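Pasting a predicted model and its sequence here:
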Amino acid sequence: MTSTTLDNLVRIGKLKSQPPSRGEFESLLNLARTLLVTVTDSKGMATESQFVLAYDAAHAASRAALRAFGYRSEDRYLVFQCLEHTIGWPPEKWRILDTCHRRRNAAEYEGNVDLPASLTAELVGLTAELIDSASGLDHMLPSD
């Protein structure tokens, strides 16, 4: 699958084109799985910690999806917006991750820690779904 939108993002300098790497793809997905398991297996963990770990897992899985298509991004927010073109997520799903990105930035850079448990739970569920969807892209990758 090729995407004119992703190619256009390369043209304007928002994405970089780079040959897909099975090793990098698998490393990113393994990182995403490890971070998500930490959230789901840890009872009593603060909501803020759960949020950060689930957000980082979603980011790693989104980067893996981009890498499967031969792209790389240096913009954290853009990997979520590209999910529409990599795994076919509709805007109503990836926009939740975009909201989480904005909340994460507000917490990290401004000290505004407004991370409700309901948003964290939604993030955890979407991240699990994202990891499953991204895992299905492995057939596109060359064997390293």
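Thanks, I have it. Numbering: from 1, shown residues only.

all contacts plus neighbour counts: C-alpha atoms, from now on.
Noted.

Can you tell me the SS state at the residue nearest to residue 104 when sequence neighbours are not counted?
Leaving out its chain neighbours, the residue that sits closest to residue 104 by Cα to Cα, 6 or more residues apart in numbering is residue 52, at 7.3 Å. The three-state label for residue 52, taken from DSSP: H, G, I helix; E, B strand; the rest coil, comes out as helix.

just residue 72 next, same as before
strand.

show me what contacts the residue lying closest to it once chain neighbours are set aside?
Distances taken as Cα to Cα, 6+ apart place residue 16 nearest to residue 72, at 5.1 Å, with adjacent residues excluded. Under the criterion of Cα atoms under 8 Å, 6 or more residues apart in numbering, the neighbours of residue 16 are 10, 71, 72, 73.

got another, please set it beside the one above:
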Amino acid sequence: MNKEALDNLVQIRKLHHETPDTEEISGLVHSGSIRLKDAALESLSLESRFDLAYNAAHALALAALRYHGYRSDSRYLVFQCLQHTLDLPSAKWRVLDQAHRKRNLAEYEGVIDVDKNLVLGLLRVAEEIHALVNSLDIRR
């Protein structure tokens, strides 16, 4: 974990310090796990799978941020912080950046533009985040 980078974000008021809450973190991991499992169901529409995978990735990324004692009001920043909370390479969170932009277009402008490659890439990154979060000692 890169505490210095996260503390710099606190100084510019992009993140806030907040004591980790094991119940909250466990709930986020549980929520992310269920959504990730459902996102893998090929019987669902691509749009539903995208939505489930995106929200799974967000819940798991937020769990990692909360584990380290930080909170953000920005979904985008939660994803960006993965390089500091879980040492996720920037190329991986850039997949989340692309998904975030597509999600915002769908949510705020009604433009649903997802394809199978994006969904599969999003699933792969979310599964990696899931594995990394599961390696944390959440009950510390």
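Arrived safely. Fair warning: this is a prediction, and the values are worked out from it, not measured in the lab.

that older thread, and the residue nearest to residue 104 of the first structure, what pairs with it in the second structure?
Superposed on the second structure with TM-score structural alignment, residue 52 of the first structure falls opposite residue 51.

Please determine how far that match is located from residue 139 of the second structure.
The gap separating residue 51 of the second structure from residue 139 of the second structure is 29 Å, by Cα to Cα, to the nearest Å.

who's more crowded, those two?
Taking other Cα atoms under 10 Å, residue 51 of the second structure and residue 139 do not tie; residue 51 has more neighbours (19 against 10).

List the buried residues for whatever helix or strand residue 36 of the first structure lives in?
Assessed by DSSP states H and E, residue 36 of the first structure sits inside helix 22-41. For helix 22-41 of the first structure, a neighbour-count test (16 or more other Cα atoms under 10 Å) marks 22, 25-26, 28-33, 35-37, 39 as buried.

likewise stretch 8-25 of the second structure?
Buried-residue list, stretch 8-25 of the second structure, by 16+ other Cα under 10 Å: 9, 10, 15, 16, 20, 22, 25.

how about the helices in the second structure?
Here the second structure has its helices, by DSSP state H, at 3-11, 22-39, 46-67, 75-80, 82-85, 90-109, 116-134.

Show me what the third one is packed against.
If contacts are counted by 3 or more Cα pairs under 8 Å, 6 or more residues apart in numbering; DSSP states H and E, helix 46-67 of the second structure sits against helix 22-39, helix 75-80, helix 82-85, helix 90-109, helix 116-134.

For the residue most central in space within the second structure, give me its contacts.
By Cα atoms, centre = their mean, the mean C-alpha position of the second structure lies nearest to residue 58, the distance being 2.7 Å. When contacts are counted by Cα under 8 Å, 6+ apart, residue 58 of the second structure touches 32, 75, 78, 79.

Please dump these into CSV; it should also carry distance to residue 99 of the second structure for every row.
Converted to CSV, those look like this (distance: Cα to Cα, whole Å):
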residue, distance to residue 99 of the second structure
32, 16
75, 11
78, 13
79, 11
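
between these, which has the most around it?
residue 32 (28 neighbours).

thought it was touching residue 56?
Yes - using Cα atoms under 8 Å, residue 32 of the second structure is in contact with residue 56, at 3.9 Å.

State the pair within the buried residues of stretch 8-25 of the second structure that is farthest apart.
9 and 22 (22.9 Å; Cα to Cα).

thinking again about what came up before, so what does the residue nearest to residue 72 of the first structure match up with in the second structure?
With TM-score structural alignment as the criterion, residue 16 of the first structure matches residue 16.

And its match, how far from residue 36 of the second structure?
Counting by Cα to Cα - residue 16 of the second structure and residue 36 of the second structure are separated by 27 Å.

next one: residue 91 of the second structure
20 Å.

most packed of the helices of the second structure?
The highest mean neighbour count among the helices of the second structure, using mean count of other Cα atoms under 10 Å, belongs to helix 46-67: a mean of 25.

and it, how far from the first structure on average?
In the superposition against the first structure, helix 46-67 of the second structure averages 0.3 Å from its aligned positions (mean Cα distance after the TM-score superposition for the first structure).

If anything else comes up later, I'll come back, but that's it for now.
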